[in-house]
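Trainee: Next come a sequence and a model predicted from it.
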Amino acid sequence: MSQTLHPMLNTAVKAARTAGALINRASLDIERVTVTAKSHNDFVTEVDQAAEAAIIETLLGAYPGHGILAEETGRTHGAKDSDYLWIIDPLDGTTNFIHGFPVYAVSIALAFRGQIQQAVVYDPSRNDLFYASKGRGAFLNDKRLRVSKRSRLLESLIGTGFPFRKGDNFKRYLKMFEEVMQHCAGLRRPGAAALDLCYVAAGWYDGFFETGLNPWDIAAGSLIITEAGGLIGNFTGESDFLYQREIVAGNPKIYAQLVSILAPYTRIIKDDDAGATAPAAGAAAAAPDATAAFVASVEADTPPAATAKKPPVRIRKTDLAKAKDNDAPF
């Protein structure tokens, strides 16, 4: 790479490429991959678990005093009281992966006291690396990213994600879908939110919205978008989105137009999902330690199946060695 990366970002890149090599190797023989249902339409594979273990090993090997929040193992690894928190989705788009549909990614973000500082989203099937450091811009491989310049929603391509978990309010989503669809040029739903956010940063989408997402789906992509000149927030346009389970993003003009459409559907001001809402937006602000408040809010709003400790997956040393050998120099 022509630019010098922050050491923590460089470590995240190595972790993402290691996980990506494991995923690519498994994709060559999908039929042999063991698939388990965490809940209705929510799957985990041995590849998710092996990739997550490889990422955590790489990150904690370099920064043993840091905390970890990962999709498959929650907070069981790393320090519990560190100001630094790695937020990991080892395989975003698992359903695509198990069907051989090549839209999935590794997502790794580093938060310092609740603020995302480093971000990597790696698309292993295309060998595309999206990354950003706070204040230093966002990139796809060697190319600097900038959000699109479209100013009219009627001319815009918007990304979204369908609600798929048991308990998601599908009727609420259909109302949003219908309204946005009538005001834009087209809607797309590839099925991997981490990549969707990067597509906004690259200008391929002009905007994006989704409900029901977890922090590990959006943490890395959120920094990549803002470093590319875009905006991201909850449906009312506030920056308190990581644990609100609703997100809207876009270039500044399209973002504003999407917020005006989606604001009435927010869980904060219109509770359509009784008993399933996220913690109040003020909860994090009231706590003295932003990182602790952030993690506590995430864990309070995470379904048990997503954070339950799973049996350890054995990664053969030969596989891990091969993955590291395949890690392109960066």
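Mentor: Ah, there it is. Residues are numbered from 1 along each chain as shown.

Trainee: all contacts plus neighbour counts: C-alpha atoms, from now on.
Mentor: Will do.

Trainee: Report the next helix or strand after the longest helix seen in the chain in sequence order.
Mentor: Across the chain, the longest stretch assigned as helix under DSSP state H is helix 7-27. For helix 7-27, the following helix or strand on the C-terminal side (DSSP states H and E) is strand 35-39.

Trainee: List the buried residues for the very next helix or strand once past that next one?
Mentor: For strand 35-39, the following helix or strand on the C-terminal side (DSSP H and E) is strand 42-45. The neighbour-count check on strand 42-45 (16 or more other Cα atoms under 10 Å) flags V44, T45 as buried.

Trainee: All the helices of the stretch 1-150 of the chain, residue numbers only.
Mentor: 7-27, 46-62, 94-98 (DSSP state H, counting those that start in this stretch).

Trainee: Touching the longest one from outside, list them.
Mentor: Contact partners of helix 7-27, identified using Cα atoms under 8 Å, 6 or more residues apart in numbering, comprise 33, 47, 50-52, 54-56, 58-59, 62, 90, 97, 100, 105-109, 118-125, 132-133, 319-320, 323-324, 326-328, 330.

Trainee: All the strands of the stretch 201-330 of the chain, residue numbers only.
Mentor: 207-211, 231-233, 246-250 (DSSP state E, counting those that start in this stretch).

Trainee: And N41, how far from T95?
Mentor: Separation of N41 from T95 (Cα to Cα, to the nearest Å) stands at 8 Å.

Trainee: Please, where are all the helices along the stretch 151-300 of the chain?
Mentor: 170-183, 193-202, 215-227, 252-262, 282-286, 290-300.

Trainee: Please compare the first structure with the one that follows:
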Amino acid sequence: MTNPESMEEGECWAECLDVAVRIARTAGQLVQEAVKQEKSVSSKSTPTDLVTEADQQVEDLIISTLRERFPSHRFIGEESSAAGEKCVLTDNPTWIIDPIDGTCNFVHSFPMVAVSIGFAVKKELEFGVIYHCFDGTLYTARRGHGAFCNGVRLQVSKEKDMSKALILTEIGAKRDPNTLDIFLGNMKKLLSAPVHGVRIIGSSTLALCHIASGAAEAYYQYGLHCWDIAAAAVIIREAGGCVIDTTGGPLDLMSRRVVAAGSQEIADYVVQQLQPISYGRDDHDP
């Protein structure tokens, strides 16, 4: 077996991507089986922030397999972070993992569930792999090498007219009256633009993949996590789109907020409409 520590950097990351694809498929098959079984469900930060035994089992599978193959690498995982591990992105090669994105969908067997594996080096996102567990669709991208869906190159929508845009978002875990008022107010502003429509599908990573594929023009959310964004950000950028902060500045992976779009014009318009919702940061202690 090749020793990844002795390889050229680019060659090493290509091999890491190949390993990530294999693990994502294996994890996705585990999710496919788990969705048919009785589920043990509990909540984390709020009653709507769900977790199942399958989330933890899938994350354990992914991290243990990767750690055996790449023992010097670091890991940020959704369930590890929920269990108290610090969520810190260093310069070291780091895997950023969401074992089941769309846990509420998974609990209800609603078919929008994904495994997401991102990879960063020196705090720069290098590649992303997202596997749609219900239909087997595989999204992949590596920085500088393009984005693909089942091997077919992806291209974002180049629509610049907001009145012709389809917008995607997610509600977030906070459902207090003030947060809901801001969330609904943001949606009202966009619907009044007007836009063609707003959609909520319950999986941040798959919604972002729809931006990469050109099926929708923009996505915004407050309250998602670095593991919801990492893999998808590479895929969107390599498909020709932009991924930025809700302030209009560069993406901050730990900020728990994002705007992604096929065109800069659409992204800028969305940014201008949004009233912020505060969720803190992933890299700060709760």
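Mentor: Thanks, I have it. Just so we're clear, the structure is a prediction, and the values are computed from it rather than from any experiment.

Trainee: which residue lines up with Y243 of structure 1 in structure 2?
Mentor: Y243 of structure 1 maps onto M254 in structure 2, with residues paired by TM-score structural alignment.

Trainee: Now do its match against A233 of structure 2, distance only.
Mentor: Distance from M254 of structure 2 to A233 of structure 2, by Cα to Cα: 13 Å.

Trainee: Neighbour count: the two, which is higher?
Mentor: It is A233, of M254 of structure 2 and A233, that has more neighbours when counted by other Cα atoms under 10 Å, with 29 against 20.

Trainee: Disregarding residues adjacent in the polypeptide, which is nearest to the more buried one?
Mentor: V243 (6.3 Å; Cα to Cα, 6 or more residues apart in numbering).

Trainee: That neighbour contacts D252, doesn't it?
Mentor: No: V243 of structure 2 is beyond contact range of D252, at 9.8 Å (criterion: Cα atoms under 8 Å).

Trainee: So between these two, which is more surrounded?
Mentor: V243 (28 against 15).

Trainee: The more buried one maps to what in structure 1?
Mentor: Per TM-score structural alignment, V243 of structure 2 is aligned with I232.

Trainee: Quick one: residues contacting the one residue sitting closest to the centre of structure 2.
Mentor: The centroid of structure 2 falls nearest to D228 when counting by Cα atoms, centre = their mean (2.7 Å). D228 of structure 2 sits next to D98, D101, S116, S204, T205 when contact means Cα under 8 Å, 6+ apart.

Trainee: now those in JSON lines, with distance to K122 of structure 2 and neighbour count?
Mentor: Formatted as JSON lines, the contacts of D228 of structure 2 follow (distance: Cα to Cα, whole Å; neighbours: other Cα atoms under 10 Å):
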{"residue": "D98", "distance to K122 of structure 2": "20", "neighbour count": "28"}
{"residue": "D101", "distance to K122 of structure 2": "25", "neighbour count": "27"}
{"residue": "S116", "distance to K122 of structure 2": "20", "neighbour count": "29"}
{"residue": "S204", "distance to K122 of structure 2": "25", "neighbour count": "28"}
{"residue": "T205", "distance to K122 of structure 2": "23", "neighbour count": "27"}
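
Trainee: Just put those residues in CSV and tack on distance to I76 of structure 2.
Mentor: Shown next, in CSV, are those (distance: Cα to Cα, whole Å):
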residue, distance to I76 of structure 2
D98, 9
D101, 14
S116, 12
S204, 17
T205, 16
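
Trainee: how many other residues sit next to the alignment partner in structure 1 of A24 of structure 2?
Mentor: Under the alignment by TM-score structural alignment, A24 of structure 2 pairs with A16 in structure 1. A16 of structure 1 has 30 neighbours, counted by other Cα under 10 Å.

Trainee: now do the one 5 residues further on
Mentor: For A21 of structure 1, the number of neighbouring residues by other Cα under 10 Å comes to 23.

Trainee: Ok, A105 of structure 1 next?
Mentor: A105 of structure 1, neighbours per other Cα under 10 Å, totals 31.

Trainee: and it, what does it touch?
Mentor: Applying Cα under 8 Å, 6+ apart to A105 of structure 1 gives the contacts G20, P90, L91, D92, G93, V121, Y122, D123, P124, A192, A194, L195.

Trainee: quick one: the second one and L69 touch, right?
Mentor: No: checked against Cα under 8 Å, the pair P90 of structure 1 and L69 is beyond contact range at 11.2 Å.

Trainee: neighbour-wise, which of those two wins?
Mentor: Higher neighbour count among P90 of structure 1 and L69: P90, with 34 against 26, using other Cα under 10 Å.

Trainee: Please name the residues that touch the aligned residue in structure 2 for that one.
Mentor: Using TM-score structural alignment, the equivalent of P90 of structure 1 in structure 2 is P99. By Cα under 8 Å, 6+ apart, the residues touching P99 of structure 2 are A27, D55, Q56, V58, E59, I62, G77, E78, A114, V115, S116.

Trainee: What about A62 of structure 1, how many residues nearby?
Mentor: 14.

Trainee: Quick one: map it onto structure 2.
Mentor: So, by TM-score structural alignment, A62 of structure 1 is matched to R69.

Trainee: thinking again about what came up before, between N41 and T95 of structure 1, tell me which one has more neighbours.
Mentor: Neighbour count, other Cα under 10 Å: between N41 of structure 1 and T95, T95 has more, with 20 against 11.

Trainee: What's the separation between the more buried one and L5 of structure 1?
Mentor: From T95 of structure 1 to L5 of structure 1 the distance is 32 Å (Cα to Cα).

Trainee: Which residue in structure 1 aligns with E79 of structure 2?
Mentor: So E79 of structure 2 corresponds to E72, using TM-score structural alignment.

Trainee: So that match is in contact with T307, correct?
Mentor: Yes: the criterion here is Cα under 8 Å, and E72 of structure 1 meets it with T307 at 6.1 Å.

Trainee: out of these two, which sits in the busier spot?
Mentor: Neighbour totals were compared for E72 of structure 1 and T307, and E72 leads with 23 against 17 (other Cα under 10 Å).

Trainee: and the equivalent of P163 of structure 1 over in structure 2, what does it touch?
Mentor: Aligning on TM-score structural alignment places P163 of structure 1 opposite G172 in structure 2. With contact set as Cα under 8 Å, 6+ apart, G172 of structure 2 has these partners: Q221, Y222, G223, L224.

Trainee: Quick check: chain neighbours aside, which residue is closest to the last one?
Mentor: When the adjacent residues along the chain are set aside, L224 of structure 2 lies closest to R256, with 5.0 Å between them (Cα to Cα, 6+ apart).

Trainee: I'd say that neighbour and R281 touch.
Mentor: Yes: here R256 of structure 2 reaches R281: they are 6.0 Å apart, a contact under Cα under 8 Å.
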